[in-house]
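Undergrad: My questions are about this predicted structure, shown below with the sequence.
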Amino acid sequence: MTASERIVILTGAGISAESGLGTFRDVGGLWSQYDLADVATPEGFARDPGLVHAFYNARRQNCREAEPNAAHHALARLQAKHPDVVIVTQNVDDLHERGGAQAVIHMHGELMGALCAQCGARWSAPDRMEATDACPKCGSPATRPDIVWFGEIPYQMRRIEDALATATLFVAIGTSGEVYPAAGFVQDARAREAQTLELNLEPSGGANQFHSGRYGPATEIVPAWVAEILGD
């Protein structure tokens, strides 16, 4: 490891699974009880905002009850000890921050945030949100979760692109490799001659695009990789 290395890390649902937060593909989990078109699209929100708020209220409660795991803490330790680490996450939970990470880029928004669909104001979400909640800035009953839904543009893409443009190492942790634009980050990094590594429970659909991969539970393989990088 050298001080000139720039590490860009992308995390997905797999890093939070061992904290009790389910993924899209979990059988019997919260996501399996809903149609994504109903709760994760602008059209679904327009049809039934009450249903969407009920879904995200349940997710918010689930998140508040979860705790950061060893993988979250390991990345925070890497960030604290290495001069240049950027963490980008597809996750909307706050476990990276509660685990000690700083300046995390939430490309799909944040579960603990609220957004006014009318004026664009943002504020901290209460435990429960309702379709009739008024925006504290403009008063419009257009409150929605500050989440990027399917069909919407992810947040902070320019900042992510700038980080990838100068990365010397790109690491994807706990991602399926199926959701774009994040699924294309490995190609962007390789095009700029960065080394690439996948850390996942099992090889993703795009595993062959990485220079190397390590597989197993995130709470085991992420701390081991961080210890190796830091020379512990």
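TA: Perfect, I can see it now. Numbers count the residues shown, from 1 in each chain.

Undergrad: Only C-alpha atoms from now on, for both contacts and neighbour counts.
TA: Will do.

Undergrad: Please spell out which residue in the protein sits farthest from the middle.
TA: residue 139 (30.1 Å; Cα atoms, centre = their mean).

Undergrad: Could you count how many residues lie near residue 105?
TA: Using other Cα atoms under 10 Å, residue 105 is surrounded by 20 other residues.

Undergrad: which residues does the nearest residue to it once chain neighbours are set aside contact?
TA: Leaving out its chain neighbours, the residue that sits closest to residue 105 by Cα to Cα, 6 or more residues apart in numbering is residue 88, at 4.7 Å. Listed by Cα atoms under 8 Å, 6 or more residues apart in numbering, the contact partners of residue 88 are 8-11, 104-107, 160.

Undergrad: Show me which of those is closest to residue 113.
TA: residue 106 (11.3 Å; Cα to Cα).

Undergrad: mind listing the helices in the protein by residue range?
TA: Assigned helices in the chain, in chain order: 36-39, 42-47, 49-65, 70-81, 95-98, 157-165, 185-191, 218-230 (criterion: DSSP state H).

Undergrad: Output those in TSV; the columns should cover distance to residue 124.
TA: Putting the helices of the chain into TSV (distance: least, Cα to Cα, whole Å) gives the following:
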stretch	distance to residue 124
helix 36-39	20
helix 42-47	20
helix 49-65	12
helix 70-81	22
helix 95-98	15
helix 157-165	22
helix 185-191	30
helix 218-230	29
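
Undergrad: hmm, which of the contacts of residue 88 are the buried ones?
TA: When the contacts of residue 88 are checked for burial by 16 or more other Cα atoms under 10 Å, the buried set is 8-11, 105-107, 160.

Undergrad: so who does residue 71 touch?
TA: Under the criterion of Cα under 8 Å, 6+ apart, the contact list for residue 71 reads 15, 218-220, 222-223.

Undergrad: dropping in the other structure now:
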Amino acid sequence: MATSPSAPIDLAQLHSFHVALAQSTRVLSLLGAGLSASSGLPTFRGAGGLWRTHDATSLATPEAFEANPGLVWQFYSYRRHMALQAQPNAAHYALAELARRMPGFLTLSQNVDGLSQRANHPPAQLQLLHGTLFAVRCMDRELCRYGPEPNFVDPIVPALAIPTSGADPTANTTRHSAATTDHNHQPAQDLDISNISVPLDSLSPSDLPTCPKCTHALLRPNVVWFGESLPWTVLETVDTYIAQPPPIDLILVLGTSAKVFPAAGYIAEARAKGARVCVVNTDVNDAPPGGWQEGDWFFRGDAAVLVPMLLEPVIGRVVVPDVAPHTPVV
């Protein structure tokens, strides 16, 4: 491993990584929520995973949408709004630039927040394992099959606009602060919809996004809900990438505990083909599957700071715009 949990970055290990990166032509990166934490986005998994009074994970199911589509859409409208208020950080831009400079680079993201897309990461080199908040599809998959279709409109329909009145701005009623730790951006503000003192409207299906193709079924966010299968096109793309020659040189594990499969399994697959593993995380206890091995790198700290530093010999200095476009430039 590279550094001890409390030590500053080990310059010898940094140099070692730079040498390996310069000699690499095929690099896989695996992204997790830690990459977006520096942009100020709250997470809804793990301890304290509440949205208002709801267990957020209980809203992320097909059964929840069938029972109360209005509530589920309010939750996802909040998440879409939060993600659009956040800005891609320097790590997102660094990875996008590496993709442009290295044709053999592929990013597999577990994030649904759209920040990689808004940093203009080349779409062909970005695979979204859990889908995205910023695409929608028809609920009628048998007769209609509309989507997934990109959609960055906020609010997606008028009824899902974020409430702006009746809230006590000093109330500390949410467990999730949107304040960012990224020194490049100003802190975002908590939104009234996360404040349990602001009652939510009871929405009917007619208030919600409707499929423009069949005109009768509801649209849903194109994210993978609990109990649903991961997108087979993404799995097939990543499997093909790992299997094809030449072997992967490096796998970058960025801002993820690498405990959830199948994403975690890609680390072992890449390692079995000779790839060296580089982990960037805030927790030294988040070892890759199989534990640490000789030749691994571990850099502890903020991915928004460390990733551009790691990639700098190939991509140069990263320039972060003051404001990223809401809709990706294609």
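TA: Cool, got the structure. Note that the coordinates shown come from a computational prediction; the quantities given were computed from them, not determined experimentally.

Undergrad: what's the TM-score for these two chains?
TA: These two chains, once laid on top of each other, score a TM-score of 0.88 by TM-score structural alignment, normalised by the length of structure 1; 232 aligned residues with a Cα RMSD of 2.4 Å.

Undergrad: picking that back up, residue 179 of structure 1 is nearest to which of the helices of structure 1?
TA: Going by Cα to Cα, the one of the helices of structure 1 nearest residue 179 of structure 1 is helix 185-191, 10.6 Å.

Undergrad: which part of structure 2 lines up with that closest one?
TA: Counterpart in structure 2 of helix 185-191 of structure 1, with TM-score structural alignment as the criterion, is residues 266-272.

Undergrad: Which residue ranges of structure 2 form strands?
TA: In structure 2, strands defined by DSSP state E lie at 27-31, 50-51, 54-55, 105-109, 126-128, 131-138, 149-150, 219-223, 250-254, 276-281, 297-300, listed in chain order.

Undergrad: now the residue nearest to residue 105 of structure 1: how far from residue 54 of structure 1?
TA: Residue 88 of structure 1 sits 27 Å away from residue 54 of structure 1 when distances are taken as Cα to Cα, to the nearest Å.

Undergrad: same thing with residue 97 of structure 1?
TA: Using Cα to Cα, one gets 25 Å for the distance from residue 97 of structure 1 to residue 54 of structure 1.

Undergrad: go on, residue 112 of structure 1?
TA: Taken as Cα to Cα, the spacing of residue 112 of structure 1 relative to residue 54 of structure 1 amounts to 14 Å.

Undergrad: In terms of neighbours, single out the busier of those two.
TA: Applying other Cα under 10 Å to residue 112 of structure 1 and residue 54 shows that residue 112 carries more neighbours, namely 22 against 16.

Undergrad: coming back round to it: aligned to the residue nearest to residue 105 of structure 1, what sits in structure 2?
TA: The equivalent of residue 88 of structure 1 in structure 2 is residue 108 (alignment by TM-score structural alignment).

Undergrad: give the contact list for residue 20 of structure 1.
TA: For residue 20 of structure 1, the contacting residues are residue 66, by Cα under 8 Å, 6+ apart.

Undergrad: now do 6 Å
TA: The neighbours of residue 20 of structure 1, taking Cα atoms under 6 Å, 6 or more residues apart in numbering as the test, come to nothing; the list is empty.

Undergrad: Looking for the alignment partner of it in structure 2.
TA: Aligned counterpart of residue 20 of structure 1 in structure 2: residue 40 (TM-score structural alignment).

Undergrad: cool, and residue 43 of structure 1?
TA: Using TM-score structural alignment as the criterion, residue 43 of structure 1 maps onto residue 63 of structure 2.

Undergrad: cool, residue 157 of structure 1 as well?
TA: Match for residue 157 of structure 1 (TM-score structural alignment): residue 235.

Undergrad: Its match - how many residues pack around it?
TA: Other residues within reach of residue 235 of structure 2, judged by other Cα under 10 Å, total 17.

Undergrad: ok, for it, nearest residue in space, not its chain neighbours?
TA: Once its chain neighbours are removed from consideration, residue 235 of structure 2 has its nearest residue in residue 129; the separation is 7.6 Å (Cα to Cα, 6+ apart).

Undergrad: which residue lines up with that neighbour in structure 1?
TA: Residue correspondence to structure 1 (TM-score structural alignment): residue 129 of structure 2 is matched to residue 107.

Undergrad: Verify the stated contact: that match with residue 155.
TA: Yes - between residue 107 of structure 1 and residue 155 there is a contact under Cα atoms under 6 Å: 4.6 Å.

Undergrad: residues near residue 33 of structure 2, how many?
TA: Neighbour count for residue 33 of structure 2, taken as other Cα under 10 Å: 20.

Undergrad: ah, wrong one, I meant residue 232 of structure 2
TA: The criterion is other Cα under 10 Å. On that basis, residue 232 of structure 2 has 10 neighbouring residues.

Undergrad: who's in contact with residue 78 of structure 1?
TA: Contact criterion Cα under 6 Å, 6+ apart gives no residues in contact with residue 78 of structure 1.

Undergrad: That one matches what in structure 2?
TA: Looks like residue 78 of structure 1 aligns to residue 98 there (TM-score structural alignment).

Undergrad: Please report the distance of its match from residue 250 of structure 2.
TA: From residue 98 of structure 2 to residue 250 of structure 2 the distance is 13 Å (Cα to Cα).

Undergrad: For the contacts of residue 71 of structure 1, which two are the farthest from each other?
TA: 15 and 223 (11.6 Å).

Undergrad: Neighbour count: these two, which is higher?
TA: Between residue 15 of structure 1 and residue 223, residue 15 has the larger neighbour count (other Cα under 10 Å), namely 28 against 19.

Undergrad: Now that one: closest residue in space, sequence neighbours ignored.
TA: Closest residue to residue 15 of structure 1 in three dimensions, ignoring its sequence neighbours and counting by Cα to Cα, 6+ apart: residue 174, at 5.1 Å.

Undergrad: Need the counterpart of that neighbour in structure 2.
TA: When structure 2 is aligned by TM-score structural alignment, the residue opposite residue 174 of structure 1 is residue 255.

Undergrad: All set, thanks.
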